[in-house]
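*Asks:* For reference, the sequence and a predicted model appear below.
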Amino acid sequence: MAVVVVMGVSGSGKTTVGTALAERLGVPYAEADEFHPKANIDKMTSGVPLTDADREPWLRAIAAWVGERAADGGVVTCSALKRPYRDLLRAGGPAWFLHLHGSPEVIASRMAGRTGHFMPPSLLASQLADLEPLGADEPGMTVDVTRPVAEIVAEAASAAR
């Protein structure tokens, strides 16, 4: 079983969908934010977008987690905004991507309504500018974030097997 990477911009619902999907599949779950070095979190908290160089150690740590779970599966959240980032994650082991996609208005509304997260809504535009949708040759699927979580999880659980 491939590790499922729940991807999308901040505010797309990665944590909500990822935890529910891991529970449904009966596999370990990991939150990508926990892999960030403090310097990355400080940078984002201050409203400064991360560079590719900032993201590389974070992505390598997630790729290692993917590799450790290659035999038994798992679910991890990760923005995985660009194809090279997803390539790096796949280098860790088999990965299947669930892209949570929504309009900028829907995502901005979600970000404005949440509390306790270090990512400010001001960085949404930079994430949307970096986002490269899944390529036709990349294993995974894209779903609309306005669908009920239970529907998304059921469809992803069926498709990811």
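*Replies:* Arrived safely, thanks for sending. Residues are numbered from 1 along each chain as shown.
*Asks:* When you work out contacts or count neighbours from here on, use the C-alpha atoms and nothing else.
*Replies:* Will do.
*Asks:* What are the buried residues along the strand or helix carrying Phe97?
*Replies:* Per DSSP states H and E, Phe97 falls inside strand 95-101. By neighbour count on 16 or more other CA atoms under 10 Å, the buried set for strand 95-101 is 95-101.
*Asks:* residues making contact with stretch 72-92?
*Replies:* Contact with stretch 72-92 is made by 1-10, 14-15, 18-19, 21-22, 27-33, 59-60, 62-67, 95, 127, 130-135, as judged by CA atoms under 8 Å, 6 or more residues apart in numbering.
*Asks:* Contacts only, for Asp42.
*Replies:* Taking CA under 8 Å, 6+ apart as the definition, Asp42 has no contacts.
*Asks:* Use this one as the comparison:
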Amino acid sequence: MGDETLLLVMGVSGSGKTTVGAMLAGRLRWRYAEADDFHPAANVAKMAAGEPLTDADRWPWLGAIAAWMDERRAAGEPAVVTCSALKRSYRDLLRADRRDVRLVYLRGDRELIAGRLVARHGHFFPDKLLASQFADLEEPGVDEDPLVVPIEGTPDEIVDRIVAGLDT
């Protein structure tokens, strides 16, 4: 592994962020956080009602995630955090002055992800919001030095790809 002490695993809803992020953190023996846990109740209610979040809804949420990241860094605790981080401006906020953060982008096509969302139960994010996720998605640029990982295959295979990519 390189100098990363915090991995930011990003992608649209249904790309496997939570499953893969938790497994990755377990394999690395690092702390883990899921960005959905930082949403205020109003954001969760809005998404559950089928309404996409606005940037105004997202900024306080992203600030809470950034604060958690800073707490981990200050404590010297390596960590994995999963967050959609669809827009460059969101990633810029989460990576600002944090050179030890490595971006891991879980990339998949709309058909594969739509199939996963239809099969998913017990999550507040309805599959009809997937179109808004892809509309908002600004894939990471080369200057963000992302580790781009295809999401085809099992979660174990995806984690293997991430670990192998971090070792190069």
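*Replies:* Thanks, I have it. Predicted model only: the values in this text are computed from it and were never measured.
*Asks:* And the TM-score between these chains?
*Replies:* Superposed pair, TM-score by TM-score structural alignment, normalised by the length of structure 1: 0.94. Supporting alignment: 161 aligned residues with a CA RMSD of 1.4 Å.
*Asks:* quick one: the corresponding residue of structure 2 for His101 of structure 1 from His39 of structure 2, how far?
*Replies:* By TM-score structural alignment, His101 of structure 1 lines up with Arg107 in structure 2. Distance, Arg107 of structure 2 to His39 of structure 2, by CA to CA, to the nearest Å: 23 Å.
*Asks:* burial of Phe35 of structure 1, as a residue count?
*Replies:* Residues within reach of Phe35 of structure 1, counting by other CA atoms under 10 Å, total 17.
*Asks:* What does it correspond to in structure 2?
*Replies:* Alignment note (TM-score structural alignment): Phe35 of structure 1 maps to Phe38 of structure 2.
*Asks:* By how much does the longest helix belonging to structure 1 deviate from structure 2 on average?
*Replies:* Looking across structure 1 with DSSP state H, the single longest helix is helix 52-68. Superposing on structure 2 places helix 52-68 of structure 1 at an average distance of 0.8 Å from its equivalents, by mean CA distance after the TM-score superposition for structure 1.
*Asks:* equivalent range in structure 2 for that helix?
*Replies:* Mapped onto structure 2 using TM-score structural alignment, helix 52-68 of structure 1 covers residues 55-71.
*Asks:* so can I have CSV of the buried residues of strand 95-101 of structure 1 showing distance to Val149 of structure 1?
*Replies:* Below are those laid out as CSV (distance: CA to CA, whole Å):
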residue, distance to Val149 of structure 1
Ala95, 21
Trp96, 18
Phe97, 16
Leu98, 13
His99, 13
Leu100, 11
His101, 13
